[in-house]
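Colleague: My questions concern the predicted model and sequence given below.
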Amino acid sequence: IDDYDVRLLPEIEGIAEGAAVQAEDILVLNVRTEVMFGMASGECTALCTRATDREDAHVLLAQNWDWHPGARETCVLLVEAPHDGPPFVTLVEAGLLAKCGMNERGIGLAATALTSTLDRGEPGVPFHAILRRILTSDSFDEAVDAVLAPTRASSGNFLLASRDGRAADLEAAPGGPDEVHRSDGTRLAHANHFLRPSRGGFKDLERFDDASTSVSRQAAADTWVSATDERSIDDLLGVLRDHSATVCQHADGSGPPETEIETVAAIAMDLTGGSLWVTEGHPCTAAAERFELSSLVAHAA
């Protein structure tokens, strides 16, 4: 972690000090994806589009965050103004370095979990460390490099966008740049299974999970981003509320709490306008609260 970004371990130590816990506890929390390698991933859905097909149209990015129901109580909107990078906001569980969010340079991030037979617990840079590095990037190219440059310890999908109109989906397995499948464009979507071409020695574990809804959610998201000519934040939130393809997920309480997955929060971002909308809980029932990045940063400074 320290070789990847020298700012991260001091940040972890600072979080621990503020929470009055051991730094090792916060470190373990931030490497949970790697500690739990091979287990079922969360069921998140991410989308990126532009309001219209005009070159000056606003760039929009959104996702549902699906995880264990108890995580809802730990969700925070974290705002940071580091002295050596752009201010940013991230919707995250308390104690984590970062999750989905945007920064003052107009870089946006939506992240979804993936798992494959290449996830063997090998040493590398953790998923959440990469998320943090993306949000402290000064440019779109730097954000992309945050994914490509390191030897990653786990699989994950990084949907990146910039207010200048560029966007890319980086579908990454453990390893270096050769294990990243990149898709560029302004209409992108990703759920929790790999879209990359299959090859020998690689198996997508999500596709073999009978309980997974990833394929249906991917189809619904792809249909929306490709078929709609004019798009708005309300439209994006409408997709995140969808139940027909289980984009908005509800736990039924039939299994142990540690196996239940539901939508605990949703976020939609206008990278061009510097605004974001967040729901605390299911987007189908919770009102989306609007925030301005500039105001959040001003209060955090």
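Modeller: Arrived safely, thanks for sending.
Colleague: can we go C-alpha only for contacts and neighbour counts from here?
Modeller: Noted.
Colleague: Any buried residues in stretch 242-260, and which?
Modeller: By neighbour count with 16 or more other C-alpha atoms under 10 Å, stretch 242-260 contains the buried residues 242, 245-250, 260.
Colleague: quick check, nearest of those to Asp169?
Modeller: Nearest to Asp169, judged by C-alpha to C-alpha, of those is Val247 at 18.9 Å.
Colleague: what residues are up against that closest one?
Modeller: Contacts for Val247 were tallied using C-alpha atoms under 8 Å, 6 or more residues apart in numbering; they are 44-45, 64, 217, 239-241.
Colleague: cool, and Ser154?
Modeller: With contact set as C-alpha under 8 Å, 6+ apart, Ser154 has these partners: 33-34, 37, 115, 119, 121, 124, 126-127, 173-175.
Colleague: how many neighbours does the nearest residue to it once chain neighbours are set aside have?
Modeller: The spatially closest residue to Ser154, leaving aside those adjacent along the chain, is Pro174, at 4.6 Å (C-alpha to C-alpha, 6 or more residues apart in numbering). One way to gauge burial is a neighbour count; for Pro174, by other C-alpha atoms under 10 Å, it gives 28.
Colleague: In TSV, list the contacts of Ser154 along with distance to Arg72 and secondary structure.
Modeller: Listed next are the contacts of Ser154 as TSV, based on distance: C-alpha to C-alpha, whole Å; DSSP: H, G, I helix; E, B strand; the rest coil:
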residue	distance to Arg72	secondary structure
Thr33	18	helix
Glu34	22	helix
Phe37	23	coil
Thr115	23	coil
Asp119	27	coil
Gly121	27	coil
Gly124	29	coil
Pro126	23	coil
Phe127	20	helix
Ala173	28	coil
Pro174	28	coil
Gly175	31	strand
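Colleague: Below is structure B, check it against A:
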Amino acid sequence: MVWQGVPEIVCRDATPTEIGTLHGSLAKARIHRAIENYTSLYQETADLTWSEALERASKYVEPLEANVPDLVEEMRAIAVAAEVDFLDILALNHWTADKEDTVFLAQNWDWVGETAEATVFMDIQPQGKPRMQMFGEAGLVGKFGFNDKGLGVCMNAIRAGVVDSTKLPVHLAIRKVLECSSFEEALASINERGLASCITFTVADSTGAMASVECSPRGNVPIQPDHEGTVCHTNHLYAPAQTARVKDHPSANSFSRLTRMQELSKGTAPSFKSIRSRMSDEEGTPVSICRSRPPGAKGMEKMETLSTMIMDLKKGKAELSLGRPSLSPEIRILTMDS
């Protein structure tokens, strides 16, 4: 039977093979369409290709055959009748965009526009240490980036007058983070060496361990991800343990940008596409997430978005673009493969 173009599958007192065969034969075209739909959906929401979805689904075959052999039999019959592979049917029945499958780290780098003429890419591997890829100003030994151990780091400048010259300057500290192999090792490096001034490092590794670490010469405070596994930070301190001992002087737009990013991130699966969309947001322009230079601005208020880096730490891959992401600039793919 068909109602408004939708086929109805009716099967009584039937074996798993009989149910699957009827399902696959009556809905063959719609099964092919479902595979097309989920191929796009997996790519857009989880940056996952269909072949990768099939590979993940294959890991479930043996446990499912032991636990629900009747449903495995039914799915196999659907596949035969619909003339698709069994793993195609299994992948349709197994949504794989759970949070532990992806670990993304990203930031817009806002700074005075003239800095764009003094930037460099760095792909280096010190002896006995991880290979790391960074982007930042020429002459600096460390900036935001990721390494071949699956660890990445971003940074937010904090305006505060607390300084201790016995501890590490910001860019040396971030370099030491990128020489680490895990989040735990990176956090230990930050804590053991200390920071000479205030900064926030957002650090994550491929296992999903992550935090925004508000650093100051008076100590460091990690801000853990929320219940959705997301942590956001802009250019002000907000960990109670840090604000109790350090007075910072942020611009008002730091608070509005943080609130906006938290709103945009709520319930949104991480992917290169979805994160780039958030980084391109211009609500509150010119001092928006995607920032343009305010008219008549002077000094540090001349800041604009100079680059966007989005890192997939599970895959060891990053997308880097120069300029405001809202303008759809060319994207450079960074990997640890070559």
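Modeller: Right, received. Where do you want to start? Note that the coordinates shown come from a computational prediction; the quantities given were computed from them, not determined experimentally.
Colleague: The contacts of Ser154 of the first structure, buried ones only, as a PyMOL selection?
Modeller: To isolate in PyMOL the members of the contacts of Ser154 of the first structure that are buried, counting by 16+ other C-alpha under 10 Å, one can use:
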select buried, resi 33+34+37+115+119+124+126+127+173+174+175
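Colleague: which of the contacts of Ser154 of the first structure map to contacts in the second structure?
Modeller: Mapped onto the second structure and checked by both residues aligned by TM-score structural alignment, their matches' C-alpha atoms under 8 Å, these keep the contacts 119, 121, 126-127, 173-174.
Colleague: quick check, nearest of those to Gly255 of the first structure?
Modeller: Within those, distances to Gly255 of the first structure taken as C-alpha to C-alpha reach their minimum at Asp119, with 25.8 Å.
Colleague: In the first structure, what residue corresponds to Val112 of the second structure?
Modeller: When the two structures are superposed using TM-score structural alignment, Val112 of the second structure falls opposite His68 in the first structure.
Colleague: Please report how far that match lies from Pro257 of the first structure.
Modeller: When C-alpha to C-alpha, to the nearest Å is applied, the distance between His68 of the first structure and Pro257 of the first structure equals 7 Å.
Colleague: can I assume Ser145 of the second structure is in contact with Arg131?
Modeller: To be clear, residue 145 of the second structure is Gly; Ser isn't right here. No - here Gly145 of the second structure lies out of contact with Arg131, judged by C-alpha atoms under 8 Å, at a distance of 10.8 Å.
Colleague: hang on, the earlier thing: just put the kept ones among the contacts of Ser154 of the first structure in JSON lines and tack on distance to Arg163 of the first structure.
Modeller: Listed next are those as JSON lines, based on distance: C-alpha to C-alpha, whole Å:
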{"residue": "Asp119", "distance to Arg163 of the first structure": "33"}
{"residue": "Gly121", "distance to Arg163 of the first structure": "36"}
{"residue": "Pro126", "distance to Arg163 of the first structure": "27"}
{"residue": "Phe127", "distance to Arg163 of the first structure": "24"}
{"residue": "Ala173", "distance to Arg163 of the first structure": "27"}
{"residue": "Pro174", "distance to Arg163 of the first structure": "29"}
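Colleague: quick check, nearest of those to Phe158 of the first structure?
Modeller: Phe127 (9.8 Å).
Colleague: Residue in the first structure paired with Pro329 of the second structure?
Modeller: Superposed on the first structure with TM-score structural alignment, Pro329 of the second structure falls opposite Ala287.
Colleague: sorry, back to before: so the match of Val112 of the second structure makes contact with Glu258?
Modeller: Yes - under the contact definition of C-alpha under 8 Å, His68 of the first structure touches Glu258, with a separation of 6.6 Å.
Colleague: what range in the first structure matches the host helix or strand of Cys154 of the second structure?
Modeller: Secondary-structure assignment from DSSP states H and E places Cys154 of the second structure in strand 151-157. Mapped onto the first structure using TM-score structural alignment, strand 151-157 of the second structure spans residues 107-113.
Colleague: and the matching stretch, how far from the chain's centre?
Modeller: 3 Å (C-alpha atoms, centre = their mean, to the nearest Å).
Colleague: who touches that stretch?
Modeller: 41-47, 61-63, 99-102, 131, 134-135, 137, 139-140, 143, 155-163, 190-192, 269, 271.
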